[in-house]
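Student: Build me a model:
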Amino acid sequence: MIADTGTRLTTPLDDLPGSVGATFGPSSWRTITQSDVDRYANLSEDRNPIHVDPVAAAATPFGGTIVHGYLTLGLVVPLMAEVFTVTGFGMGINYGLNKLRFPAPVPVGSRVRVTGVVHAVSEIDGGYQVEPTVTFEIEGGAKPACVAEMVLRYYR
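Tutor: Just a heads-up that it's a prediction; the model follows:
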């Protein structure tokens, strides 16, 4: 049985097939700071001035530093955990992405949150593959920051 408690979608592993079409979210808002961006730049070694040099970034059409797209995507784990839960499984993995787009830049200091919908669930050996689309909204933004067609696997 699927329990949809407003913004959180919770389902036991064996009930995943019944979750197709279910929505979840929005998550809480998450502010992405320049410190977050700088730490990510050091870890990823992506030190493009548009992300880490406020003076250079101010002279671009963005008017300031913007968040790395993959940093935004990386926030899917804590944000989605707030609004999507599968119970009764032994192991879960991120199997990949079918499609990924970054329609709008995220200015540093912005707040983002996620919403999602389960598009497909298929049985795999030992469990289920779930394909949700997750959309990152920028507070006050006209377009989403990121739209990811995810592929997740949950095993017994």
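
Student: from here on, contacts and neighbour counts on C-alpha atoms
Tutor: OK.

Student: Mind giving me the packing neighbours of the lengthiest strand in the chain?
Tutor: Using DSSP state E to define each element, the chain has its longest strand at strand 111-124. If you count contacts as 3 or more CA pairs under 8 Å, 6 or more residues apart in numbering; DSSP states H and E, strand 111-124 packs onto strand 23-24, strand 30-31, helix 76-83, strand 127-138.

Student: Tell me the first helix or strand C-terminal of the last one.
Tutor: By that I understand strand 127-138. Following strand 127-138 in sequence order, the next helix or strand is strand 146-155 (DSSP states H and E).

Student: Spatially nearest residue to the most centrally placed residue in the chain, not counting backbone neighbours?
Tutor: By CA atoms, centre = their mean, the chain has its centre lying nearest to Val76, at 2.9 Å. Spatial nearest neighbour of Val76, excluding adjacent residues (CA to CA, 6 or more residues apart in numbering): Val114 at 7.5 Å.

Student: One more, so I can put them side by side:
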Amino acid sequence: MTTTISSPKDLLDLAGQDLGVSEWLEVPQRDIDTFAEATHDHQWIHTDVERAKTGPFGETIAHGYLTLSLLIPLWSEILEITELKMAVNYGLNKVRFPAPVPAGSSIRLAANVVSVEEVKGGGYQVTVAATVECNRSEKPVVIAEMVYRYYG
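Tutor: So this is what the prediction gives:
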């Protein structure tokens, strides 16, 4: 479900609102391997399918930071601003990885707008409570606060 607003100023009306959830996004082994190449993090729990079968998770799992980076496409499904000059990922608060994401599973984002405030330069800073769910886990796989700045 996408919430569409016209301008960054309209974000003020979303403070305190639950914006719903994104669609499910698969996290295949090939994406995990590509992330390992890009970040030089080749730990066997992520990339060695055979060895991971005997490891603590029984299979390969996605890097926590890969899952975190997927907030970007998932968030873009939840909020659209039609008259936007620029959006900046300003940072994250309180990031935790309570459960792993097994290779081949799917994740989705649930988002709630915590706060919206005006910033210098005509922008608006939005803090979003983000919970990433996995179709193969009862626990969330990421809990974080995303902070974005939007300029119209």
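
Student: After superposing, what score do the chains get?
Tutor: Overlay of the two chains. TM-score (TM-score structural alignment, normalised by the length of the second structure): 0.93; 150 aligned residues with a CA RMSD of 1.2 Å.

Student: returning to that earlier point: could you report the distance from the counterpart of the residue nearest to the centre of the first structure in the second structure to Phe35 of the second structure?
Tutor: With TM-score structural alignment defining the correspondence, Val76 of the first structure maps onto Leu71 in the second structure. Distance, Leu71 of the second structure to Phe35 of the second structure, by CA to CA, to the nearest Å: 15 Å.

Student: cool, Met86 of the second structure as well?
Tutor: According to CA to CA, Met86 of the second structure and Phe35 of the second structure sit 26 Å apart.

Student: so how far is Tyr154 of the first structure from whichever residue in the first structure pairs up with Phe97 of the second structure?
Tutor: Residue pairing (TM-score structural alignment): Phe97 of the second structure is matched to Phe102 of the first structure. For Phe102 of the first structure, the distance to Tyr154 of the first structure equals 27 Å [CA to CA].

Student: Whichever residue in the first structure pairs up with Thr127 of the second structure - how many residues pack around it?
Tutor: When the first structure is aligned by TM-score structural alignment, the residue opposite Thr127 of the second structure is Glu131. By other CA atoms under 10 Å, 23 other residues sit near Glu131 of the first structure.

Student: Touching, Glu131 of the first structure and Glu149? I think so.
Tutor: Yes. Using CA atoms under 8 Å, Glu131 of the first structure is in contact with Glu149, at 6.7 Å.

Student: Quick check: buried residues in the lengthiest helix in the first structure?
Tutor: Identified as the longest helix of the first structure according to DSSP state H is helix 34-44. Residues 34, 37-38, 40-41 are the ones in helix 34-44 of the first structure that count as buried (16 or more other CA atoms under 10 Å).
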